[in-house]
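In: Below: sequence and its predicted model.
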Amino acid sequence: MFGIGGGELVFIMFIVLMLFGSDKVPEMARTMGKAMAQLKNATNDIKSEIQKGVEANGLDTKSLSELTGDINSHINKVKEDLMGDSVAQANKVKTDLLGDSVVQANKVKEDIEDITGPVKRQK
């Protein structure tokens, strides 16, 4: 209940008992219960008014949810297409850049070997 464990609930009840006394606790519980019931009734009234307004305007919540689902699926499809194209382009650029740099690195390596000649290690 509200992410509160049993021990925590007992501790809270103990603090309330110490602060307000045993004679006020039942009265406070009744007041809290009435407030919770009024809040629940108010939210139910609001939900029913919204539902009546939707029905009065000729809107069907089921068709609206299907419509939003269709729109979301189209958006996701376009997003996947765009992502696929951009990934393919990025891979092409990567291979082009890597290919050029490998060729240049090999050329530099050959130039260095030509300059230094065969170098033998001394043992």
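Out: Nice, I can see it. Numbering: from 1, shown residues only.
In: Going by C-alpha atoms from here, please, whenever you check contacts or count neighbours.
Out: Fine.
In: can you list contacts of the helix or strand encompassing Met13?
Out: Here Met13, judged by DSSP states H and E, is contained in helix 6-20. For helix 6-20, contacts defined as Cα atoms under 8 Å, 6 or more residues apart in numbering pick out Val25.
In: The structure to be compared is supplied as follows:
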Amino acid sequence: MFGLGATELLIIAGVLVLLFGATKLPQMARSLGQSARILKAETRGLRNDGTAETPAVEGAQPVAAAQPVQAAQPVQDEKR
């Protein structure tokens, strides 16, 4: 996991406890888990919704080929 050993993980856990306190860490972990679960459900829903509800357009006409563009001559102002 990212090349972290046991001692590095313990140091990171200790810093988290010092920063946020032991009482807030379980609440933060629970909130993070709920957010991940919601995100996973929404992405699964988007994958399923996108393919089933896209209707095919009936009677669509093919697009005609574009006409080639010619270079225009520069415009000069008339002297008065």
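Out: That came through, no problem. Keep in mind that what you see is a predicted model, and the values were worked out from it rather than measured.
In: And the TM-score between them?
Out: The TM-score (TM-score structural alignment, normalised by the length of the second structure) is 0.55; 55 aligned residues with a Cα RMSD of 2.1 Å.
In: which of the residues in the helix holding Met13 of the first structure are buried?
Out: By neighbour count on 16 or more other Cα atoms under 10 Å, the buried set for helix 6-20 of the first structure is empty.
In: For Ser35 of the second structure, give its distance to Met28 of the second structure.
Out: 10 Å (Cα to Cα, to the nearest Å).
In: helix or strand right after the helix holding Met13 of the first structure?
Out: Heading C-terminal from helix 6-20 of the first structure (DSSP H and E), you reach helix 25-56.
In: I would like the range of the second structure that aligns with the next helix or strand along the chain from that next one, please.
Out: Next in sequence after helix 25-56 of the first structure, counting helices and strands by DSSP H and E, comes helix 61-116. Helix 61-116 of the first structure lines up with nothing in the second structure when matched by TM-score structural alignment.
In: Now do helix 61-116 of the first structure and helix 25-56, the angle between them.
Out: Interaxial angle, helix 61-116 of the first structure versus helix 25-56 (axes from the mean of the first three to the mean of the last three Cα atoms, to 10 degrees): 90 degrees.
In: How far does helix 61-116 of the first structure sit from its chain's centre?
Out: With Cα atoms, centre = their mean, to the nearest Å as the basis, helix 61-116 of the first structure stands 25 Å off its chain's centre.
In: now do stretch 9-27 of the first structure
Out: 40 Å.
In: ditto for stretch 19-28 of the first structure
Out: The chain centre lies 43 Å from the centre of stretch 19-28 of the first structure; the measure is Cα atoms, centre = their mean.
In: Same check on stretch 32-48 of the second structure?
Out: The chain centre lies 13 Å from the centre of stretch 32-48 of the second structure; the measure is Cα atoms, centre = their mean.
In: same question, stretch 28-48 of the second structure
Out: With Cα atoms, centre = their mean, you get 14 Å for stretch 28-48 of the second structure.
In: For that stretch, give me the average deviation versus the first structure.
Out: Superposing on the first structure places stretch 28-48 of the second structure at an average distance of 0.5 Å from its equivalents, by mean Cα distance after the TM-score superposition for the first structure.
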